[in-house]
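1. coords please:
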Amino acid sequence: MTTLTAAPAAFAATAPAPATVSTTRPAVRVLTGDRPTGRLHLGHYFGTLDNRVRLQARGADLFVVIADYQVLTDRDVADDLPGHVEELLLDYLAVGIDPERATIFTHSAIPALNQLLLPFLSLVSVGELRRNPTVKDEISHSRQASVSGLMFTYPVHQAADILFCKADVVPVGQDQLPHLEVTRTVARRFNNRYTEPGSPLFPEPEALLSAAPLLLGTDGAKMSKSRGNAIALAADADETARLLAGARTDIDRNITYDPQGRPEVSSLVLLAALCLDRDPVEVAHEIGSAGAAALKRLVTEAVNGFLAPIRARRAELARDRGYLRAVLRAGNERAGAVAEATLDEVRTAMNSRY
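-> Model (predicted):
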């Protein structure tokens, strides 16, 4: 097993409050991760990253996949894949994911995980994949002239990511729930087809939604790396101020928190409240008739104050590229061993050991 050298001194995250996880088991295994398509943003932080760190602090066995295979259809990203993987890893470490307590790994380094895709694909139909709303959304924003088989089968590949380590819990945003349902379907069908009643091989993992599963971007649409409307965790204070100054609001000068009636204004209010750890209704009431300019000033101050320690840790970590490589080597070794053990169990269950 690769031994990690010590992290830079600035990397010393304070353990947050425990997450709420409904389980009677003494420990939970969690699988989560992202595609390396650019720096992570505030939507990622409040949607899933915060939950990952909370689960880690509680003692969960955390697996974090950097899904590099899932960006091969995007030429703009694949041309600098090592750089994007490194940026993603920096974001993980900066927010407090601890490689001594979590397993951070890449798709491409775990052959046994990817082998699970073949038997899992036999358990779902083409129609089920075509109807998946998250696949439809990814395809519509992919800028590709045609849809590759890799993109089309993405939900099943994600099922392999989750089931190779037999995860119990998956922290997700609201938009990822259809993918998780595919995973639950694959687990259930595999167990029904290949295992004895009462002795399932795979758990049916549960979703863990954050308090803010969806934040709007500066254009009023879903915050997304691909849409250029996001506040990156690594953005500096000036860039953050510029982006928020151009955020969409509405013509009503009185600031209220009304997510249904005033989604753009309410998303800004919520962002400030999350960064300040306050109630969004109270934040909106305090701004009152001061208008959108006052709201944007408050949000900018709140976001920059919240991100300041994360940015400092990230800058310190970026100075030691050897440490980043060691983190991935250690994570890949552990994930590879877990995947090999699961694949061996799958072969036994399918009676395909020769």
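2. from now on I want contacts and neighbour counts done on CA atoms only, so please keep to that.
-> OK.
3. tell me which residues in the helix or strand encompassing residue 312 are buried?
-> Using DSSP states H and E, the element containing residue 312 is helix 292-317. Across helix 292-317, burial judged by 16 or more other Cα atoms under 10 Å covers 292, 295-296, 298-304, 306-307, 309-311, 313-317.
4. go on, stretch 102-111?
-> 102-107, 109-110.
5. just the closest of these to residue 128, please.
-> When these are compared for distance to residue 128 (Cα to Cα), residue 107 wins out at 24.0 Å.
6. please name the nearest non-neighbouring residue to that closest one.
-> In this structure, residue 107 finds its nearest non-sequential neighbour in residue 67, 5.2 Å apart by Cα to Cα, 6 or more residues apart in numbering.
7. before we compare anything, build this one as well:
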Amino acid sequence: MEEKFITNAEDVEGESATFLEASRRSQAIWDDLPKHPSKYRVLTGERPTGPLHIGHLFGTLANRVRIQELGATTFIVIADYQVLTDRDSAENVGANVTEVILDYLASGLDPENGRTFFFSHSHIPELNQLLLPFMNLVTTAELDRNPTVKEEIKAAGLKQVNALMYTYPIHQAADILFCKGNVVPVGRDQLPHLELTRKIARRFNDRFAAGAPVFPIPDALLSDIPLVLGTDGQKMSKSRGNTIMLKMTAEETAKVIKGAKTDPDRNIAYDPQNRPEVANLLRLISICTGEAPEAIAAAIGDGGGGKLKAALTEALNAHLAPMRERRARYAQDPGYVKDVLRRGIARAREEGVATLQQVRRAMNMDHGLDG
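-> All right, here's what the predicted structure looks like:
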């Protein structure tokens, strides 16, 4: 793809301005959400490439539970179609969907509250049908400029880019807008995707529904998501084999942490810039215990990497123990897990049918058949 990503000072200033404006709107939502949760409809999710790890837990799952507890309706897409963007086979996708739902349930996401729904791309034809009108609203130049797609292509090592990967931002727009999502929890790196969704919503409303807009203009919900690196000090990723999975036993967790990368200096100090691996382990302990990483480092002192890893093992296993117990309980009832997905799909399809009827009507394509 043509490289057109932030090549001069003007582009950098524009990106910064976009982030500052997104941050302002996000803070306003955080302030208002506890007071008026019914105003907000949240869309979030991930690809089912396997069971989830602590990076997911501390980075996204805990935030979703927080939003759920504030009372917002939340649709969580298990993006099984998107598994095909960077791989040739979806051989394990069915089992992985189950693994993801088990991790959702274990984390505290509650499909029994009437506000939280899990669904998969492949079972919502109405969502996927929105791709056709949405693709008509986006230029190839805009897809070329999307930095997140470029980064995902690079990370996957793709030499050829399939159309699903290339149009991923449009599919994400369909994910958000099919259920009239107006809030999307994202990190800063995902803002280009969301900005394209906002453009698609505006363009559809302006072109086809100026008098009665069909789609809301969704906002990002940003949060101070802690940076959690893998056990090798790199970005946590299953493909790198540097993860601590939520489903691991206490013994398996201890073994993985024992092999985590630190550095030769026995005096433990919290110095993210110069000692990132040590800082990462201290940060993990801090997330689990609520104690400041500087205080944890001071307590370990010159105990070295061994004492640091022992402290992390104890803290992380204690933090994950209730979740692991819940996960094991849900895993013994596969019928319930399927029922959760079935009910979520049914609710998502209700939303999709209603939205698609509005879309057809706005585009003069209902032909009097939608009632």
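8. tm score of chain vs chain?
-> Superposed pair, TM-score by TM-score structural alignment, normalised by the length of the first structure: 0.88. Supporting alignment: 335 aligned residues with a Cα RMSD of 2.1 Å.
9. ok, back up a step: what about the helix holding residue 312 of the first structure, how far off from the second structure?
-> Here helix 292-317 of the first structure, set against the second structure after superposition, deviates by a mean of 1.1 Å using mean Cα distance after the TM-score superposition for the first structure.
10. elements contacting the helix or strand that that helix is followed by?
-> Using DSSP H and E, the helix or strand that follows helix 292-317 of the first structure in sequence is helix 321-349. Applying 3 or more Cα pairs under 8 Å, 6 or more residues apart in numbering; DSSP states H and E, we find helix 321-349 of the first structure packed against helix 81-95, strand 102-106, helix 111-115.
11. output the residue interval of the second structure matched by the last one.
-> Think helix 111-115 of the first structure. Counting by TM-score structural alignment, helix 111-115 of the first structure pairs with residues 125-129 of the second structure.
12. how far is the matching stretch from where the chain is centred?
-> Averaging C-alpha positions (Cα atoms, centre = their mean, to the nearest Å) puts stretch 125-129 of the second structure 21 Å from its chain's average.
13. same deal with stretch 169-189 of the second structure?
-> How far stretch 169-189 of the second structure lies from its chain's middle: 10 Å, per Cα atoms, centre = their mean.
14. which residues touch it?
-> By Cα atoms under 8 Å, 6 or more residues apart in numbering, the surrounding residues in contact with stretch 169-189 of the second structure are 19, 40-44, 75, 77, 126-128, 130-131, 134-135, 143, 148-149, 193-194, 196-197, 200-201, 215-223, 225, 348, 351-352, 355-356.
15. residue 201 of the second structure -> the first structure?
-> Using TM-score structural alignment, residue 201 of the second structure pairs with residue 187 in the first structure.
16. isn't that match right up against residue 195?
-> No: contact criterion Cα atoms under 8 Å: residue 187 of the first structure and residue 195 do not qualify, at 10.9 Å.
17. and the residue mapped onto residue 334 of the first structure from the second structure, how far is that from residue 359 of the second structure?
-> Under the alignment (TM-score structural alignment), residue 334 of the first structure pairs with residue 347 of the second structure. Separation of residue 347 of the second structure from residue 359 of the second structure (Cα to Cα, to the nearest Å): 19 Å.
18. between these two, tell me which one has more neighbours.
-> For residue 347 of the second structure and residue 359, the more surrounded residue by other Cα atoms under 10 Å is residue 359, and the numbers stand at 22 against 16.
19. where's the more buried one relative to residue 109 of the second structure, distance?
-> Taken as Cα to Cα, the span from residue 359 of the second structure to residue 109 of the second structure is 31 Å.
20. and residue 60 of the second structure, by the same measure?
-> From residue 60 of the second structure over to residue 109 of the second structure the distance is 12 Å, taken as Cα to Cα.
21. between these two, which is the more surrounded one?
-> Neighbour count, other Cα under 10 Å: between residue 60 of the second structure and residue 109, residue 109 has more, with 25 against 21.
22. residues touching the more buried one, list them.
-> By Cα under 8 Å, 6+ apart, residue 109 of the second structure lies in contact with 64-65, 68, 116.
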